[in-house]
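Engineer: got a sequence here, can you model it:
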Amino acid sequence: MDNIKVLVVDDSAFMRKVLSEMLNQHPRIHVVGTARNGEDALKKHITLRPDVITLDVEMPIMDGLQTLKYIMEKDPCPVVMVSSTTKVGAENTLLAIEYGAVDFVTKPSGAISLDMDKVRHLIIEKVLQASKANIRKPTLFKKEIEQEHKNRAMEIKKHSEMKKIIAIGTSTGGPRALKDVITNLPPKLPAPVLVVQHMPPGFTLSLAKRLDSLSEVDVKEAEDGEILKNGTVYIAPGGYHLTVKKIGAVYAVHTHQEEARRGHRPSVDVMFESLAYFPEVETIAVIMTGMGADGTEGLIKLKQSTPNCYAITETEESCTVFGMPRAAIQTKLVDESAHVQLISERILKRF
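Structural biologist: Okay, the predicted model is just below:
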């Protein structure tokens, strides 16, 4: 296999040194250069032609967001953002993913971290995955498709007799994919939506607020014990599993911190498996872009335990990373695959 050439961009000399040493420890990764700000990064991107760029969010002269927008518009390259865990850092990181960044890594102790060794394996893994990511812009569909979304939404005039719950799992590239899906759901959607997006604590609340500001449905970070409401999207809090429990005749959120599954908490498998206990509910299970296979075991249990599970995966064409959808498709239990821009329409067909 070819070496992966990486350009490390950070305004801190200490961070440039630490990140470079970490990445160079992997036999396939070679840091070909460093840059101290966005302007410096754009010049070195042209001369060094890296396969992946690690990009600090907060920098002087030209910050990470400006730099990323320029790169993705003029000369696309896989980018992994390196962010602080502050509220502003979380919001900027989500914007970066919308602009085209493949993924992000958080600095454990703020802007200049003495604890970066804690995320050594994570940043190496994300750089390796970014080198294989699909960074092409998703195909823009014609106005007829947009009209199809509107027509389908208008058809939802009354609740179906069977209770429905929409459950979505995603990881790398997920915030962008969720934006495509959630913002196309109608305000009177006759079902609640549960979302597991692999993210650390501090980022899922910003994701929920961002999607809520763009969507007709209500979007919030899930809270333990709240009753599921139609037309509301519940995003699993970072660091907590999101499951469903029944209280009398209603269904409620249950969040907990039991053991991580496949290294993930929240886990798509755990969410899907909790829904398998309710055969009277039709679950519309959606697996979108992400590395690994989270969601596959849960989908198998859902399909085995209830006759009322309809499974949709995102197509390879629109995925940033096709790992999670591919693993689900290999079970032969997926009912259909759809481009990310059509997934909301496919969901609404179930009504």
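
Engineer: going forward, measure contacts between C-alpha atoms and count neighbours the same way
Structural biologist: OK.

Engineer: burial check on Glu314, number of neighbours?
Structural biologist: 26 (other Cα atoms under 10 Å).

Engineer: for it, what are its contacts?
Structural biologist: Applying Cα atoms under 8 Å, 6 or more residues apart in numbering to Glu314 gives the contacts Val286, Ile287, Met288, Thr289, Pro325, Ser337, Ala338, His339, Val340, Ile343.

Engineer: in terms of contact, does the second one touch Arg326 like I think?
Structural biologist: No: the criterion here is Cα atoms under 8 Å, and Ile287 misses it with Arg326 at 9.5 Å.

Engineer: neighbour count: the two, which is higher?
Structural biologist: Ile287 (30 against 22).

Engineer: which residue ranges form the helices in the stretch 251-351 of the chain?
Structural biologist: Here the stretch 251-351 of the chain has its helices, by DSSP state H, counting those that start in this stretch, at 268-275, 296-305, 323-329, 343-349.

Engineer: deepest of the ones you listed, which one?
Structural biologist: Of all these, helix 268-275 has the most neighbours on average by mean count of other Cα atoms under 10 Å, namely a mean of 25.

Engineer: one more, for comparison:
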Amino acid sequence: MSNSNIRVLIVDDSKVIQRLLFEILTSAPGIDVVGIAGDPLEARNMIKRLDPDVITLDIEMPKMDGITFLRNLMRLRPMPVVMISTLTQKGAEITLEALEIGAVDYIAKPNHDLMNNLKQITAEIVHKVKVAARANVDCFADNKRQAQPVIAGGSSLNSNRESNIDLLAIGASTGGIEAIKQVLIRLPTNMPPIVIVQHMPAGFTASFANRLNNLLDLTVLEFDQPRIKLDRNHVYIANGNRHMLVEFSQGAYFGIASDDAPVNRHKPAVDVLFSSIADHRASHSIGVLLTGMGMDGASGLGKMKREGAITVAQDEKSSVVWGMPRVAIEEGVVDKVLPLNEIGNFLSEQCLK
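Structural biologist: Okay, here's the model as predicted:
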């Protein structure tokens, strides 16, 4: 084995999943599977002995469930973890909990014809493991320690404010689940409409919206209609199977769903959302690019900036994966580079002016 290869420990009680993941990962250049554990207790001993760079972790296992194991792991020995979850509502909710605890990413396990369907997402599995190996897992604990949520029923924006900002747009990918939450919990009520693209499958976006809605004073919805008026004090999460665009018509913003082809390999894509805003009152909006791998969002953010929008990117230290924000910064299309714990406050200040 090459010392430079990514060392992966597979933790799963299913012999089928073990074999498939082993075949997929060992066939990829730059990855070595150093061990396979059938349950978390076995995994705990193997981590000490094998010192893996990345763990793939199932959720439902004997002796200890994956969530409990992950919580202990992130408290005692933080390291990159990619969850193995099912494409069900229950699977989505548990996966989101795992991402909030500190898992870097997840692999959505097909519900049927497991062997063939899992092989079809070989490239995705390999990509996510390689991204996880470069992730900044220490920032999870730092960001949570610095969180200062708005007290429920507390401050709200002055309805007589002079700010011309009447739309906020946020894009994120890997690490974005927790990052988006950390931004939104700092926002007061009566904010302008907030539109968000987070890279995740359909079904997961509904669960994500529900979790945020139960946490915030803002009303959070999955955007799952062809066209809808965007209201103040509302957050709209793009459906995991549709692009989301924004248009301004007759004095109001409207969200538009699109079934067009993926952009930057993503659907929904941040670039699609940001580019649509650039065509409609960009000078009254703020675009925010959070943690994520790749370059989605940089081009659209540049269009927004050229049309007069305020543009913000998350800094490297607070990002799980500093990819999307880095590209935007390097292209010179970012007005403000801020740590995660300052972005929500900055948005509030801009809307209070």
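
Engineer: pretty sure Ile135 of the first structure sits in a helix.
Structural biologist: No: counting by DSSP: H, G, I helix; E, B strand; the rest coil, Ile135 of the first structure is located in no helix; its state is coil.

Engineer: distance check, it against Val57 of the first structure.
Structural biologist: According to Cα to Cα, to the nearest Å, Ile135 of the first structure stands 19 Å off from Val57 of the first structure.

Engineer: settle it for me: which of these two has more neighbours?
Structural biologist: Val57 (29 against 21).

Engineer: touching, that one and Met81? I think so.
Structural biologist: Yes: between Val57 of the first structure and Met81 there is a contact under Cα under 8 Å: 6.6 Å.

Engineer: what about Pro193 of the second structure, how many residues nearby?
Structural biologist: 21.

Engineer: that one - nearest residue in space that isn't next to it in sequence?
Structural biologist: Using Cα to Cα, 6 or more residues apart in numbering and skipping residues adjacent in sequence, the residue nearest Pro193 of the second structure is Arg232, 4.7 Å away.

Engineer: so who does the counterpart of that neighbour in the first structure touch?
Structural biologist: By TM-score structural alignment, Arg232 of the second structure lines up with Asn230 in the first structure. Applying Cα under 8 Å, 6+ apart, we find Asn230 of the first structure in contact with Lys188, Leu189, Pro190, Ala191, Pro192, Val193.

Engineer: returning to that earlier point: and the contacts of Glu314 of the first structure, which two are furthest apart?
Structural biologist: The largest separation in the contacts of Glu314 of the first structure, counting by Cα to Cα, is between Pro325 and Ile343 at 13.0 Å.

Engineer: I'd like the distance between Ile235 of the first structure and Ala177 of the first structure.
Structural biologist: Distance of Ile235 of the first structure to Ala177 of the first structure, computed by Cα to Cα: 14 Å.

Engineer: tally of neighbours for Asp65 of the second structure?
Structural biologist: There are 15 residues near Asp65 of the second structure, going by other Cα under 10 Å.

Engineer: break down the first structure into its strands, ranges please.
Structural biologist: Using DSSP state E, the strands of the first structure run over 4-9, 29-35, 52-56, 79-83, 103-106, 164-170, 193-197, 218-221, 232-235, 241-247, 250-256, 282-287, 309-314, 336-338.

Engineer: want to try JSON lines for those, with distance to Leu275 of the first structure as columns?
Structural biologist: Converted to JSON lines, the strands of the first structure look like this (distance: least, Cα to Cα, whole Å):
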{"stretch": "strand 4-9", "distance to Leu275 of the first structure": "41"}
{"stretch": "strand 29-35", "distance to Leu275 of the first structure": "41"}
{"stretch": "strand 52-56", "distance to Leu275 of the first structure": "38"}
{"stretch": "strand 79-83", "distance to Leu275 of the first structure": "34"}
{"stretch": "strand 103-106", "distance to Leu275 of the first structure": "29"}
{"stretch": "strand 164-170", "distance to Leu275 of the first structure": "9"}
{"stretch": "strand 193-197", "distance to Leu275 of the first structure": "11"}
{"stretch": "strand 218-221", "distance to Leu275 of the first structure": "19"}
{"stretch": "strand 232-235", "distance to Leu275 of the first structure": "15"}
{"stretch": "strand 241-247", "distance to Leu275 of the first structure": "6"}
{"stretch": "strand 250-256", "distance to Leu275 of the first structure": "10"}
{"stretch": "strand 282-287", "distance to Leu275 of the first structure": "7"}
{"stretch": "strand 309-314", "distance to Leu275 of the first structure": "10"}
{"stretch": "strand 336-338", "distance to Leu275 of the first structure": "20"}
